[in-house]
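Engineer: Only the shape, not the letters, is given here:
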C-alpha cells in the first residue's frame, strides 16, 4: 500500500436494516485528495445478495442512516462542504430527501420514536456566539470545572449537549419552513445516547448530573418525559453507563456499563464494558455477561435488541466477535468469530447485518441468518486489486514473569531478513488486532517487517490482563513489548540488527521509555504521543485522572540521555495528548544534540492518522517513509518489491529475441 492509495480506501460505517429485513443501508466514507475532504454517501444493500450495493444519496457527507419503524422513511445526517451535520428525511419509496434541522453546531444521530412520527437527537447548545472567523475577538471562557474540554470537540463549558425531539411534518408536506425541534433537557452537563420507551412516552439517555460529576467518571441513565419535564435517575451512580435500550416490554433497560469504579469513581483501568440490564423504574445495573472476561468493542451507538436477544461485538484476543445473547437467559452464541473485527451491526426481520473487517479489509457488510453468513458487499475491491495488502501472522511470546504476550508480524514479500519496525499503537484506546492498519500496510509495502503486539493494558484478554497496568504503566507493559520483540526476532525473516520503533498515543509513551533504556533501535517515531505525564495533568481532557490511574503517583521517568534519532509527529489541536507533549520531547532531544525532527499538523487532533484531512494523512505517511528510508534503509538484498514502469516490446518470435529492457523504481 502506498500513501496515495488512501484514495482507494472505502470505510463502511454502522448499518441499518429495514423492519422486514430485506434491505440494509450503510454510509461509506472515502477520502477525496483533490478537494482535501472526507466524503461519505449512503448505499442500499439487499440482504439476500440478489443485487449489488447501489448508491442512495450523492453526499458529500451523509452518515448515520436509520430506518423508521414502519419502513417508510430513512433518517440520516447530512452536511455540505464545511457545514455542520443536519438531519435529513428520505422516503424509501422514492423521492428527494428533505432537510429537517438547522442547528448551529450540528446534530447527533437520529433516533426514531415507535410511532415513526418523531425523531429524538442530541445537539450542542451554544450559550455564546463563537461563530466569527476572528477567534481573538471572541469573549473569554470562564472555567470552573475539571471537565471543561473534550477531545475532538474543544472547550465545552458554554455548549453542552442536550436532548431534542422533532415532530415530523405530515405526509406529503415536503416544503415550507423547517420544523422546530423541542429541547427536553438542559443544564451544565452533556447528554448522550438517547433512546425511546416502547410506548413513546419517555426518553432515556446517559449523563453525569450527580453531585461529584466533576470529579469522577460515573455516567448514569436518566429518563425524561418525551414532551419535557422532570428528569429521574434510573441507575444508582456507581457505573459508567452507555448505549441504553428499552426491551419490548418496557420493564427493563439494556445497556453497556463499566462497573465497580471504586470509592472515588475513577477506577476505570481495565474495566471491561459489559452487557447489563436495569429495571426501567430504577436500580443497580445487573451484568448479563461476566465483566472479568467481557469488553464491548463494536461502534454501534445503541444496544441492539431483536428476536428475543441482545447483539453486540465483544473483544477477544485481537478480534471483535459478534455475540447473540438471549434476553431470557441461556448461553451466548457467537455469530461471527475468528480473525475478524465487527465494527457495527443492526438487526431486524430475522436478519443480522454487520460491518466486519480484518487485517486486509476496512470492512464489508455481511448478513447473518440461521445457519448462514452471506457476504453482501465489495467496497474494498479496488484497494484489494492493487495486490499491495499483506497478511498478518499471529505470534505469542512469554514475558519475564511468565505472562503470555499476543501479537502479530506482517512480512513483505521475499525471504528476508527484512528490517523491522516495532509499531506500538495506543492499547488503552484502540488495541491492535484483526483490523486494517494503514500504517502497517504502507510500511510493509515499503519493505519493512512490521511487529505489533497487545501488551498488558490491552483489552480482549481478560480484566486481569488489562488491569495489570493500573498505577504501573510503563513497567509490565514495556516488559511485554520487549519480550515479544525478542521472541519474533528469532525468525530468520527478520533482521535483529536493523530495528526501529514507532509509538502512537500511549504506545508513544512505551516507545519513549524503550529508547531511554536501550540503543538497539536505529530510530524512533513518536506519533501524537504521551511523553510527559506531569504536563498531561493540566492540559489533556483526561489528564486530571488519567496519570494517577494508569501511571501512579510516581510514574517512570524517560531517560535523559536517549540518543535515538526521533521524528516527533503531532496534531496541533490534540486535546488527548496535547501538542506540548511532542514539542517538549523534540526540544529536549535537540538541546542534547540528538538528531530529531518535529512534524506538526495545523488544525489536527489525536485522530490525525485515521480521520485527519486527506492531504495531511498522505503527507504523514510520506514523511514516515522518508524518515525510515534515512535511518533504516531497505536494501536491494531485502528483495524490495519493484514496479515495472517502462518496458520495450518484444518482436515476434522469429527464433531470435531482443533483450527486454526494464526500468524499476522503489515503491517508496
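Structural biologist: Now that the structure is in, tell me what you want to look at. Note that the structure is predicted; figures quoted are calculated from it, not measured.
Engineer: From now on I want contacts and neighbour counts done on CA atoms only, so please keep to that.
Structural biologist: Will do.
Engineer: which helices and strands sit right next to the strand or helix carrying residue 502?
Structural biologist: Per DSSP states H and E, residue 502 falls inside strand 494-504. In terms of contacts (3 or more Cα pairs under 8 Å, 6 or more residues apart in numbering; DSSP states H and E), strand 494-504 is packed against strand 418-424, helix 506-517, strand 524-527.
Engineer: how many neighbours does residue 600 have?
Structural biologist: Using other Cα atoms under 10 Å, residue 600 has 18 neighbouring residues.
Engineer: so it sits in a helix?
Structural biologist: No. Under DSSP: H, G, I helix; E, B strand; the rest coil, residue 600 sits outside any helix and is assigned strand.
Engineer: where along this protein do the helices fall?
Structural biologist: Remark: helices assigned in the chain by DSSP state H are 381-384, 438-445, 463-467, 476-488, 506-517, 533-536, 543-546, 579-591, 608-611, 614-631.
Engineer: As JSON lines, the ones you listed with mean neighbour count and distance to residue 275 would be great.
Structural biologist: Output for these, formatted as JSON lines (neighbours: other Cα atoms under 10 Å; distance: least, Cα to Cα, whole Å):
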{"stretch": "helix 381-384", "mean neighbour count": "16", "distance to residue 275": "35"}
{"stretch": "helix 438-445", "mean neighbour count": "24", "distance to residue 275": "31"}
{"stretch": "helix 463-467", "mean neighbour count": "21", "distance to residue 275": "15"}
{"stretch": "helix 476-488", "mean neighbour count": "20", "distance to residue 275": "27"}
{"stretch": "helix 506-517", "mean neighbour count": "24", "distance to residue 275": "27"}
{"stretch": "helix 533-536", "mean neighbour count": "19", "distance to residue 275": "32"}
{"stretch": "helix 543-546", "mean neighbour count": "19", "distance to residue 275": "24"}
{"stretch": "helix 579-591", "mean neighbour count": "19", "distance to residue 275": "36"}
{"stretch": "helix 608-611", "mean neighbour count": "18", "distance to residue 275": "28"}
{"stretch": "helix 614-631", "mean neighbour count": "18", "distance to residue 275": "36"}
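Engineer: Presented hereafter is structure B, for comparison with structure A:
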C-alpha cells in the first residue's frame, strides 16, 4: 500500500459498471454490458462486449455512440441480439449482430418500442414485452408525439418514480417471427404482465401477473401460462398463493416450474417484506412445495441445472449474497461459493457457469465458476484502480440495547494506526429491506481514503438475518433501528477505532430517513447528510408512490393520525442540533423533495447550521455524471469542514 495512492472521485466516476452476463449456447463466449459515463455529453452510456470463456482480450460488440442493453444469444449461436434506441427520437427495438460479421440489423419495428425480449428455444421467434401504445404512437404525425395532454387519473396507484403519472396502458406479452410485419399479442386485460419465460418446447410462456380485482390494492402476484399458438384459449393459473409468486423457471422436461414465493404482505423494499422462499410446483396441479422451508433467508433468480436435478439461485445471508443450490426436491442445500463476495448475477450455457460478483476491494467483474473455484474473465476496473489503495474492511458482530445480535462493516482509513482514533461516518443503507454486503462500496472507499473510519451497519429492518429481524421496524421506524446503529458506533468506540467527538452520519432513501430519526434523538453527531429522506409523513400520502405500503404498515392517516405524526421526523425538527446537509432530486416521486424542503426550512427557521441541494431533472437516484461528481464533492466538504 505504501506505493499506492488513495482513491479519488475521478477514479470512482471513471470505473465502468459490468452487468448482464450471458453465456453462448456453445459455452465459448460470455456477452455482457459495460456502463460508463460520458463526461462530454454528461450522460451514461452502455456498450455490449464479449469475452472468451478461455480468457483473453474482450471484444466490443456495439459502438460507444449509442447505448445498447439486454444481450441475448440466439439458440443456434448465430446471432448476438440486443435492444437499443439508435437515432434521435428512435424507440427501443431488438437488433441482431451476425457472429460472422457486419453491422447490426434491426429486427423489430414496434411503434411504441419494446421493453424486453427473449428468443424461443428453437430460435424461430421472439417473445416481446410491449406496453400498450399511447394514441400518439398510432399516428404517423411526429409532431403530436410531444404534444402535452392532461393526465386523466382513475387508479389508486397513479404515480411511479421515473415514469410519472400512471394511466391504464399495461405491459403485455407478444410473440414475433422475424420478417413478419407485426408482433402477435398473447396476453390481454387491465393488468401488467412480467417475467415471461418460454417453455422448453416453445409452445407456452410462463409469466407473472396480479390479476386480482384491483391490483393497486393487492400485494400479491401469481404465475400464469399462456399457449402462444392459441392465446384465445385463455391463460392457465399455475399458482394461487395469497402472497407474491414470481421469477418462474421451467424444468428441462417442462413438467415443473421453480419460483420464488412469499407468505405474507410483500411491498417491495419496505419493512413489510417477508422471507422469500424457493418453491416449485408441477404444472397443472397448483401444489406449492416450499423447497427451503427451514431457510429463513431470501432467495432470488432460481434456475434449473441443465440435467434438471438441481436448482441454483442467489441467497441473501448475513451481509453476503451467495451462489447456492438445492436438489430439485429441496434436499442438500449448498452454498457453492464460500468466499466473502456479493453475487449480483449468474448465467449458464454450454456446460459453463459464470458469476457476476464484487468484493470489498473490487467492483463487479465476471468470473467463470467451476466446482468452487473462480477464474476472472473481465478486468474492467483494472485500468482505473491498478495502483490505487483500497481500505480494509471487516464485518463484526455486537449486541444492541435489547441484546439482539447486530452486524456492521467497519472500514479503516488508509495507513491506519491502531494507536489513533479517527473521525467516523456512520453510513446507513436504503430500503429498509436491504443489506450492506462484502461488495465494493464506492462511498465507503472514498470516505476511508479521506481519513475516516466508516461504519455500515445492518440494523433491524435489514434482510439477510431472517423475517423477524427484517420486520423489526414495521410501523416503528426510528426505534430499534436507531438503537442498532448507535450500538454499532459504541462498539467502534470500544474497539478504539472511533473518535466519539468527531462523528458524522448519513445515507440516501431509507438511509436518509434513518439519519433523520438519529439526529432527532441524539446530539452526538457533529455533521449529517440526509439524502432523499422523510419529513412530514402525511404529506407523502397521495404524493409519492407508496400508497399501499402506507395503508398496510401505518394504517390510513385519518384513522391513525397520531401514528403518522410519530413516524414524521419533522415533528421533532426542533430537536436537531447536528449540522445537516439535505439533498434530493427535483423529480423524485419515490421520496419527494418536499420532505427535504420541510426539514431544511424547519432547521433554517430555528437558526441551525443547514443547507439544501436540489438536483434538477433528477429522480430518486442521481444519474447525471456532473451531478454525481457534485454530490460526492459536497459530501466530503460537508464532513471535512465539521469533523476535521
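Structural biologist: Sure thing, it's come through. The structure displayed is predicted, hence computed values, not measured ones.
Engineer: quick one on the thing from earlier: closest one to residue 286 of the first structure among the helices and strands packed on strand 494-504 of the first structure?
Structural biologist: Evaluated over these, closeness to residue 286 of the first structure peaks at helix 506-517, with 31.9 Å, by Cα to Cα.
Engineer: thinking again about what came up before, would you turn the helices of the first structure into JSON lines with distance to residue 642 of the first structure?
Structural biologist: Conversion of the helices of the first structure to JSON lines gives the following (distance: least, Cα to Cα, whole Å):
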{"stretch": "helix 381-384", "distance to residue 642 of the first structure": "18"}
{"stretch": "helix 438-445", "distance to residue 642 of the first structure": "10"}
{"stretch": "helix 463-467", "distance to residue 642 of the first structure": "42"}
{"stretch": "helix 476-488", "distance to residue 642 of the first structure": "26"}
{"stretch": "helix 506-517", "distance to residue 642 of the first structure": "31"}
{"stretch": "helix 533-536", "distance to residue 642 of the first structure": "44"}
{"stretch": "helix 543-546", "distance to residue 642 of the first structure": "46"}
{"stretch": "helix 579-591", "distance to residue 642 of the first structure": "35"}
{"stretch": "helix 608-611", "distance to residue 642 of the first structure": "26"}
{"stretch": "helix 614-631", "distance to residue 642 of the first structure": "16"}
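Engineer: Among those helices, which comes closest to residue 38 of the first structure?
Structural biologist: Closest of those to residue 38 of the first structure is helix 614-631, at 7.0 Å (criterion: Cα to Cα).
Engineer: If I take that closest one and strand 494-504, what angle do their directions form?
Structural biologist: Counting by axes from the mean of the first three to the mean of the last three Cα atoms, to 10 degrees, helix 614-631 of the first structure points 140 degrees away from the direction of strand 494-504.
Engineer: so helix 614-631 of the first structure corresponds to what in the second structure?
Structural biologist: Aligning helix 614-631 of the first structure against the second structure (TM-score structural alignment) gives residues 625-642.
Engineer: what about the matching stretch, how far off from the first structure?
Structural biologist: In the superposition with the first structure, the average deviation recorded for stretch 625-642 of the second structure is 1.4 Å (mean Cα distance after the TM-score superposition for the first structure).
Engineer: what sits up against that stretch?
Structural biologist: Residues from elsewhere that reach stretch 625-642 of the second structure (Cα atoms under 8 Å, 6 or more residues apart in numbering): 9, 13, 37-39, 42-44, 447, 504, 526-529, 581, 615, 622.
Engineer: Check stretch 390-409 of the first structure too.
Structural biologist: With contact meaning Cα under 8 Å, 6+ apart, stretch 390-409 of the first structure is reached by 317, 359-360, 410-412, 432-433, 441, 444-445, 449-456, 479-480, 483-484, 487-488.
Engineer: what about that stretch, how long is it end to end?
Structural biologist: End-to-end distance of stretch 390-409 of the first structure (Cα to Cα, to the nearest Å): 10 Å.
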